Every structure is written in C-alpha cells, then in structure tokens.
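Undergrad: Okay, structure incoming, though there's no sequence with it:
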C-alpha cells in the first residue's frame, strides 16, 4: 500500500514505504524519511494514537526532518494500512495491548535501529504513549529519550459517569448491544472517573468473557467522520478539515469505534499505571506533555503519574485540546519548544 497523497496534505519527499511482519504474523505498514540539512541529530520514531494513520502525521514528519531528525512511523495493527484483526475492517480491535507492544518492538528492531543511526528518540501520542510507557523497561536499551503527549492513563469523569450509570440501569440493552451513546465529559475538571473504573471496565471484561469482545462498544459504529463542531481532538478547523479530506480520498485508512475487547485491553493497561510499583521500574527519560482542555483522557491522572515517577518531566499546555500535534500553532509551538529543549541531538 502506497501513501495517500492529497493536494492539502502532500507526501513529504524522499519517503520510503514498506511492510514489516511481527512474530505473530501481522503485517504493519511503515514509512521512513531521512533527515534534512547538514546537521543530523538522530532518529525519531513517531507513535500514533488510536484510529490514526501515517498520512495524518505528514506535517509532524516535516517538522522533525527540518530539525535534523530522520523519521520513522507506522500504523498499529488494526488501523491505517496495517493488517486488520476483524472481518469488519472498521472495528478498532485488539484483545491485549501486548500485541501493540509487539508491533512497537518489531518496528524499532527491524526498521528504526536497523536503518538509521542514533541517538534514537520517540514521539508518542495518546494510546501510543500508553503503549510505549507500558513497555518502558524493555525499551530502555533501544531508546535514549521519549516525548509522550496526552497519554491514555485514565478517562475523564463528568457526564460520562451519569451515562454509564444509566447503562447499568438498562443492563439488558447493554448486553444485547443496543445503540446507547456514551459520550465523554465536556467538563474541564478531567479527573479520573471512578464510575468508569468501578463499573464500565469490569462490564467490558465480562462481555469479553462471554464472547462479545469483537463487538463494537455500546453505541459504537464504523462511522469515521465527525463534524468539526462535535470533535474533541482539536480546535484547529484547517488541520481538522485536512485529515477529513485524506479519509475521503482513501476511506480504507479509517476505523470507527473501538470494540469491547479493545476497551478491556485498554483498561488493563491503564490500571498498570496506577500501581505504585510502576514508578520505580520506569527508567526511560521521558517528557510528558498534557493538554489543558483535554476531553479524551484525564489530565489530572497524567499529572499525578508524573508526580511520582522520577524519570518523567511534566508540562501542561493550557487551552490545548487532546491532539496537540494537530492543534493551532499557538499550542503546537509550545509543544515543539519543549521538544527542542528535551530532545538534544548530536552532530554527525
């Protein structure tokens, strides 16, 4: 599969595209680019969030190359141009985040470390950040430093809690997977939801055990398009429209809602970050950047994690929505200023 080129989102020059196979036989689409300029600072592997794809990161790739970094990125299994794990290719599905960790180690070993010189860094967003940090003990020998943006440590409370409570009041509809919309909170507090942890995640585990793991979450569908006014990812209408145009040009890149199995796997990964013994095991130097107006993940949970893990630094960008890399320039510029400070390179 080639990269999808669009007039509003052209493929950065000098791209090389290929597929790499994991130990369990999944084919992952990857792409890489050499650094620009005479000063080469190393290599950055970019890790996407859930439901994303290589083409969405073309602008980020150009930003990194202009700084003197070679760039590698890839599509996680089940999304973008990589192998899908369900008959319905629009389902975002995985039974365990261990599969994603296998994806990451495969790309690092077979592409990043094999094709490009060090030092080696990673720039990870949301679910990609959770995958990276959950495997930090093993990745310490592969990566020198990492920047993680709005990692999936916990989901925010608020209206979500009230809706989940209603779901449990109509348990029959949930078990039969009737349509029941469960939106994320629109409140700023962003505190981790105790209701979600106590009720929704155990329900996801139960539904998985009775054979519904590959079903969409209640209320979920394969729809990939959301109006700008309803999106929770970015406040930048231009960048939002750009990604929509790419999906219209190649709908096969997109996926819809996650499956119950995916939620079950995510809940187990998030629970690991709350365990007190996780901090001492974290040795990989890491800068965590949180979005002050995040409505997808819990910013307070990210701050709490960083307060007890010595290997991490913490920065919150006030006013930014979840996808800071896809936000307005006033937010992106702050992120890259922090990146430039934390990711030092060495002259070749």
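TA: Sure thing, it's come through. Computed from a predicted model, the values in this text were never measured in an experiment. Numbers count the residues shown, from 1 in each chain.
Undergrad: hey, let's count contacts and neighbours off CA atoms from now on
TA: Noted.
Undergrad: Near the nearest residue to residue 200 once chain neighbours are set aside, how many other residues are there?
TA: Spatially, and ignoring its direct neighbours in sequence, residue 200 is nearest to residue 164 (6.9 Å; CA to CA, 6 or more residues apart in numbering). Counted by other CA atoms under 10 Å, the residues lying close to residue 164 total 19.
Undergrad: Give me the secondary structure label for residue 164.
TA: helix (DSSP: H, G, I helix; E, B strand; the rest coil).
Undergrad: so it makes contact with residue 197?
TA: No. Judged on CA atoms under 8 Å, residue 164 makes no contact with residue 197 at a distance of 10.8 Å.
Undergrad: quick one: the helices in the protein?
TA: 58-66, 97-107, 113-115, 127-134, 136-139, 159-169, 171-175, 194-195, 201-207, 237-249, 260-274, 278-281, 299-308, 329-342 (DSSP state H).
Undergrad: Would you mind measuring from the residue most central in space within the chain to residue 171?
TA: Compute the mean C-alpha point of the chain, and by CA atoms, centre = their mean the closest residue is residue 49, 1.8 Å away. Residue 49 is 31 Å from residue 171, where distance means CA to CA, to the nearest Å.
Undergrad: Repeat that for residue 35.
TA: Taking CA to CA, one finds residue 35 at 54 Å from residue 171.
Undergrad: Show me which of those two is the more surrounded one.
TA: Each of residue 35 and residue 171 has its neighbours counted (other CA under 10 Å); residue 35 has more, 24 against 13.
Undergrad: ok, that one - contacts?
TA: Counting by CA atoms under 8 Å, 6 or more residues apart in numbering, residue 35 touches 65, 66, 67, 68, 69, 70, 71.
Undergrad: Against that first model, consider the following:
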C-alpha cells in the first residue's frame, strides 16, 4: 500500500529540518580563504565524530559515528549515492544528532573515504552489487547493531533507521528484501527514508531495448573504461553541459563537492565518472528489483522522496516500485532536483520533517519507544 503526498514549495518557507544550533563549535582542520563554505557550522561533524575502517573483500570501507557519551533514543545509518562521500552528510548527521538519533555513515566501497577498485582512483568501478550488498550486511551487523545498544540497558536495542540516497536507496531496498533480519530473527531497521532511490537510470530508460542491449553488450567488452562521456574529476566536472544544474538548486550545498575535492587534505575523496562495469552491474541490479515478489515481501515502513525535477534516476520506476511496497509513504517534491538531501531547505526540510513525523507515528509511539529486547 502506498500513501502519496505532494509538496509544492511556496514563495516563503521556514526551515525546520535543517540544523541551526550546534552544541559546540568543531571547526575542521581544512579551512582557508579558498574554501570558505567549509567553515560554516552546519557543515561540521557532530561532537566527538570518529572515522574508522573495516576491510572486506580486499577493500577498506570507511564508516563514521560520534563517540560521545550522549544518550540517544535511536540510531540511523546514512548511505549516500554514486560518488558521494561522508563529509557531505555532516549536516544531516547534525540534524539527527540534534533529535537524539545517533548518526552512522558508511562510505560505499569505491568512493568517499573507502578504498578504490582500480589504479585510477577517479574511476567509480564495481565488483558487483551482490558482493557489495554482502559486505554492507556484514558492516551493519558489526557496526550499526553495536552502535544501537541502549547504554542505559544493555538488554535493549534502540530502533534503527536507514536514510539513503539514490544508489544508496537502491541498496537499501535490496538489503530490506534479502537481509533485514538479525541472527536472532529480529528486523534490523524499524523505518527507512529513501531520497530519489535508483530504481532505473533515466538515460538508460530512454533507450529502446532493441538499442540498449547491444550498446551495453559492447560497453561490457571494456569494463574498466569510463562510461561514454565519462572522465576524471576536475573542478569543472559538474559544470559540463550534461551535468550542470541537475543535482541541486541550492547554491551553497552545490559547492560542497568542489570545496572538499579541491582541498589538498581531502583530495583523496575525489571521484569521477562510473565505469562500464558499474553501469552494467547497476542495470542488472535494477532488474532484480523488478522481479515479482522481490519488493512485495518488504514489511518495513518506508518514506520515499520523489524529486519532481529529477534528471538522473527514473521517477516512473520509483512510482511503480512504491505501488508494490506494503507500507510506503510517497512524498512528491515538485521542483526538487535529484539530491533532495542537498537541496534548498524548502525541499530538504519537507522531506526530513515528513520522515521525523513518520517515525514518531510508526516507531516511537510503540512499547519501550520502539526499543526491542536483544534475545
């Protein structure tokens, strides 16, 4: 069952989802006159933030979370989209932390602060989505479940949410369908928010099957090559005609990627276009989502944010998928571009506030405020 809501921005809006007051001032050791945006308090990590790594399948995967003694009422895993990096979600991590929800960020392997698959570190390659999902499930079992143990009662686990964007949203749905059970038979995630999940790629969707099949087969002969038109990251990467103005309409958040990638201390985060192997793996994985019964067996309550002006993923595929989910609340954001979590406050706050209300009604109103006994 899907419940659909529409959000149409008004001329004047008040932001309530974005963080405004911080419990401290933690200025990153990378601020200089050429990167002034990084000095904004909203783009700093929560207090006592710590990055660590876990090696799986020969790749170091980076994850981060606050190591403070703060008492939280829930935990939330953040998964970014293709080419995303954890630092761009500090603002979201603050929003969660300010609501007493413990944020945990995992950088997908092949991007962000995680290891790369190829010698050319700019190439966003793939080792197969099935392998990625398997490693992700291990990290969730080891890191996220541990982070959600109630410090006031070690026999209880806090409710855990999953907030994921684009490719991360795609992986979230696959995880919910295939893995969302602990070794004790309990659900891992209590509620999920998906920002413009990748159910299909718009550029591929436009091609008739009779044309796309031979093209993809030819590209598959050159797995480590960039997709057509792809290249290494440069400061002009998102200013190219095919990418300019399609991610977010917020001028400040739009500058975050360039500010981080061009800073000498954070140049290792830079990532360019995906490879042909990534593209073929993504298409194969999207087909799996369309299999009869695959999405239908997901029981977890889900909020999906659909960006009305999305030119990267298929909104048609999102609408079709949401209709197949048992407990889905679809929020259509008229005028929003693909990166809802990096969009203007009028869109970003509408999505986050909708989710926070959603978890109040679906999780925190339950016995023990949604906490479960660890059996």
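TA: Perfect, thanks for sending it. Here the structure is a predicted model, which is why all the values come from computation and not from measurement.
Undergrad: Superposed, what's their TM-score?
TA: Overlay of the two chains. TM-score (TM-score structural alignment, normalised by the length of the first structure): 0.82; 308 aligned residues with a CA RMSD of 2.3 Å.
Undergrad: what's the closest of the helices of the first structure to residue 45 of the first structure?
TA: Taking CA to CA, helix 97-107 is the member of the helices of the first structure nearest to residue 45 of the first structure, at 9.0 Å.
Undergrad: from the middle of its chain, how far away would the closest one be?
TA: Between the centre of helix 97-107 of the first structure and the centre of its chain there are 13 Å (CA atoms, centre = their mean, to the nearest Å).
Undergrad: Report the inter-axis angle for that helix versus helix 127-134.
TA: 90 degrees (axes from the mean of the first three to the mean of the last three CA atoms, to 10 degrees).
Undergrad: Tell me the buried residues in helix 97-107 of the first structure?
TA: 97, 99, 100, 101, 102, 103, 104, 105, 106, 107 (16 or more other CA atoms under 10 Å).
Undergrad: do stretch 225-240 of the first structure as well
TA: Residues of stretch 225-240 of the first structure classed as buried: 228, 232, 233, 234, 235, 239, 240 (neighbour count, 16+ other CA under 10 Å).
Undergrad: Alignment lookup: the third one to the second structure.
TA: If I follow you right, that is residue 233 of the first structure. In the second structure, residue 233 of the first structure lines up with residue 247, judged by TM-score structural alignment.
Undergrad: Residue 31 of the first structure contacts residue 16, correct?
TA: Yes. Using CA under 8 Å, residue 31 of the first structure is in contact with residue 16, at 5.5 Å.
Undergrad: Tell me which of the helices of the first structure lies nearest to residue 223 of the first structure.
TA: Among the helices of the first structure, helix 237-249 sits nearest to residue 223 of the first structure (CA to CA), with 11.5 Å.
Undergrad: quick one: that closest one to chain centroid distance?
TA: 18 Å.
Undergrad: distance between stretch 222-234 of the first structure and the chain's centre?
TA: Distance of stretch 222-234 of the first structure from its chain centroid, counting by CA atoms, centre = their mean, is 16 Å.
Undergrad: Over to it now: how far is its first residue from its last?
TA: 21 Å.
Undergrad: now the strands: where do they sit in the second structure?
TA: Taking DSSP state E as the criterion, the second structure carries its strands at 2-7, 49-56, 59-66, 74-79, 101-106, 156-157, 160-165, 191-195, 302-307, 328-333, 372-373.
Undergrad: which residues are contacting the fifth one?
TA: It stands for strand 101-106 of the second structure. Against strand 101-106 of the second structure from outside (CA under 8 Å, 6+ apart): 61-66, 72-79, 86, 93, 96-97, 144, 148.
Undergrad: That one maps to which residues in the first structure?
TA: Taking TM-score structural alignment, strand 101-106 of the second structure hits residues 69-74 over in the first structure.
Undergrad: how much does the matching stretch stray from the second structure?
TA: By mean CA distance after the TM-score superposition for the first structure, the fitted stretch 69-74 of the first structure averages 0.6 Å away from its aligned residues in the second structure.
Undergrad: The contacts of residue 35 of the first structure, buried ones only, as a ChimeraX selection?
TA: Here is the ChimeraX command that picks out the buried ones among those, judged by 16+ other CA under 10 Å:
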select :65,67,68,69,70,71
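Undergrad: Let me know the closest of the contacts of residue 35 of the first structure to residue 285 of the first structure.
TA: residue 69 (18.5 Å).
Undergrad: Chain neighbours aside, what residue packs nearest to the closest one?
TA: Residue 69 of the first structure sits nearest to residue 35 (CA to CA, 6+ apart), 4.7 Å away.
Undergrad: Okay, that neighbour and residue 227 of the first structure: tell me how far apart.
TA: Residue 35 of the first structure is 36 Å from residue 227 of the first structure, by CA to CA.
Undergrad: Equivalent analysis for residue 20 of the first structure, please.
TA: 35 Å.
Undergrad: Show me what residue 279 of the first structure lines up with in the second structure.
TA: The alignment partner of residue 279 of the first structure in the second structure, by TM-score structural alignment, is residue 295.
Undergrad: What are the neighbouring residues in contact with that match?
TA: Counted by CA under 8 Å, 6+ apart, residue 295 of the second structure has contacts 173, 177, 289, 321, 324, 325.
Undergrad: The last one against residue 300, yeah?
TA: Right, residue 325 of the second structure. No. With contact defined as CA under 8 Å, residue 325 of the second structure does not count as touching residue 300 (9.1 Å).
Undergrad: Return the member of the buried residues of helix 97-107 of the first structure nearest to residue 213 of the first structure.
TA: residue 97 (14.1 Å).
Undergrad: Name the nearest residue to whichever residue in the first structure pairs up with residue 169 of the second structure, sequence neighbours excluded.
TA: Aligning on TM-score structural alignment places residue 169 of the second structure opposite residue 129 in the first structure. Leaving aside its sequence neighbours, residue 129 of the first structure sits nearest to residue 151 (CA to CA, 6+ apart; 4.9 Å).
Undergrad: Does that neighbour touch residue 132 like I think?
TA: No. Using CA under 8 Å, residue 151 of the first structure makes no contact with residue 132, being 9.5 Å away.
Undergrad: so what sits against both of these two?
TA: Counting by CA under 8 Å, 6+ apart, nothing touches both residue 151 of the first structure and residue 132.
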